[in-house]
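Chemist: Using only what follows, build the 3D model:
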Amino acid sequence: MGDGVARSRWGRSRLGGGRWSALAVALLIGVVLAAGFGALAAATGVVADHPLLGGVVFAVCTVGPCAALGYLLVVDRDTIAGATRRPEESVESGWYERAAAGALGDIVVLAGLTLVVATFVPAIADLPLRLVLVVLIGVAAASCALRYLVARRKG
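Modeler: As a prediction, this is how the structure comes out:
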């Protein structure tokens, strides 16, 4: 360690001179963002019959991802115990870059094939856009994860 930086399991926040735990700040950000998303969902009618209950459920379901985003935004990597000094130079980073590039190629091919098939099969062209985007994101995530695991196994 020798660099004089105090390290902890969750790291310190870059805000306020590093006095605050990054996890505490991230949880606060997560709760505020999730409450905003819940209020937006209730106000726009996304949650149908019971807006207040639906807004609360929406907020509860989004607090985790919002806190994770908050953590990524505020944590100072140099204050996390055991963190790699230059992660972009690690073997794992190379595996991820190859996996992500391969997944992008998979998505381009899949989208192209889907467009060709949709040209000849009108029922595919009538699918809801939300469904198509969810499938696209799912395929991208699965492709990247599978490629990463294969690269890790190969070493």
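Chemist: rest of the way, CA atoms for contacts and neighbours
Modeler: Noted.
Chemist: Confirm that residue 55 sits in a helix.
Modeler: Yes: in this structure, residue 55 lies within a helix as judged by DSSP: H, G, I helix; E, B strand; the rest coil.
Chemist: now the other sequence, so there's something to compare against:
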Amino acid sequence: MPGPLRFSHVGLNCADQKTTEEFYTRYFGFARARVVDLGDARIVFLRQGDAYLELFGADADPARPAQEDGPKAPGRIRHLAFQTDSVDAFLAELGDAAEVTLGPLDFDDFVCGWRTVWLRDPDGVIVEVSQGYEDDRSHDKDGA
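Modeler: Next comes the predicted model:
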């Protein structure tokens, strides 16, 4: 038996790999882990903990979904999501580096202290940044 599966990476097509790499390293805490030279192209791997972003060069203009929290069509990734201690502090640091597409919104009716904002990365990918989300522990097997 091969063992349990665990999340590995998300591959992103980038209009400019350097711009996308700078965005995710500066604002999301990723660091370059490896560059694979393919001769006429390259793949840049960024790592944060056990998660990776795999950056590919793209020939076409970036897609700009009209939806505020990402595309809703089947078979398309809706958005990437990250947690922070403070959405407002994150937005202050981000400044004009990305377009906010929705929010920030408070979801206290669902989880006390949950606050979220959505923005576009340099290639048009929607990125969600939240604070205060917690799992519903009543669903744990032991009921704790």
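Chemist: List the TM-score for the superposed pair.
Modeler: Once superposed, the chains reach a TM-score of 0.23 (TM-score structural alignment, normalised by the length of the second structure), with 63 aligned residues with a CA RMSD of 5.5 Å.
Chemist: Would you mind measuring from residue 113 of the first structure to residue 52 of the first structure?
Modeler: 43 Å (CA to CA, to the nearest Å).
Chemist: scratch that, residue 146 of the first structure
Modeler: Residue 146 of the first structure is 40 Å from residue 52 of the first structure, by CA to CA.
Chemist: now residue 154 of the first structure
Modeler: According to CA to CA, residue 154 of the first structure and residue 52 of the first structure sit 51 Å apart.
Chemist: between those two, who's got more neighbours?
Modeler: residue 52 (16 against 8; other CA atoms under 10 Å).
Chemist: residue contacts, that one?
Modeler: By CA atoms under 8 Å, 6 or more residues apart in numbering, residue 52 of the first structure lies in contact with residue 42.
Chemist: residues near the closest residue to residue 35 of the second structure other than its chain neighbours, how many?
Modeler: Sequence neighbours aside, residue 44 is the residue nearest to residue 35 of the second structure in space, at 4.6 Å (criterion: CA to CA, 6 or more residues apart in numbering). Residue 44 of the second structure has 22 neighbours, counted by other CA under 10 Å.
Chemist: cool, and residue 107 of the first structure?
Modeler: Neighbour count for residue 107 of the first structure, taken as other CA under 10 Å: 16.
Chemist: in the longest helix belonging to the first structure, what's buried?
Modeler: Longest helix in the first structure by number of residues (criterion: DSSP state H): helix 91-120. By neighbour count with 16 or more other CA atoms under 10 Å, helix 91-120 of the first structure contains the buried residues 94, 95, 96, 98, 99, 100, 102, 103, 106, 107.
Chemist: So which residues make contact with the helix or strand containing residue 88 of the second structure?
Modeler: Secondary-structure assignment from DSSP states H and E places residue 88 of the second structure in helix 87-94. Here helix 87-94 of the second structure makes contact (CA under 8 Å, 6+ apart) with 27, 84, 104, 115, 116, 117, 129, 130, 131.
Chemist: buried stuff in that helix?
Modeler: So, applying 16+ other CA under 10 Å, buried residues of helix 87-94 of the second structure: 87, 88, 90, 91.
Chemist: closest to residue 37 of the second structure among the residues you listed?
Modeler: residue 90 (33.3 Å; CA to CA).
Chemist: could you check the distance from the closest one over to residue 128 of the second structure?
Modeler: In terms of CA to CA, residue 90 of the second structure sits 12 Å off from residue 128 of the second structure.
Chemist: Can you work out which residues contact both of those two?
Modeler: In contact with both residue 90 of the second structure and residue 128: no residue, using CA under 8 Å, 6+ apart.
Chemist: Can you give me the neighbour number for residue 118 of the second structure?
Modeler: Neighbours of residue 118 of the second structure (other CA under 10 Å): 24.
Chemist: just residue 72 of the first structure next, same as before
Modeler: If you count neighbours by other CA under 10 Å, residue 72 of the first structure ends up with 15.
Chemist: what does residue 36 of the second structure give?
Modeler: Close neighbours of residue 36 of the second structure, defined as other CA under 10 Å, add up to 10.
Chemist: before we move on, which element is it in?
Modeler: Taking DSSP H and E as the criterion, residue 36 of the second structure maps to strand 31-37.
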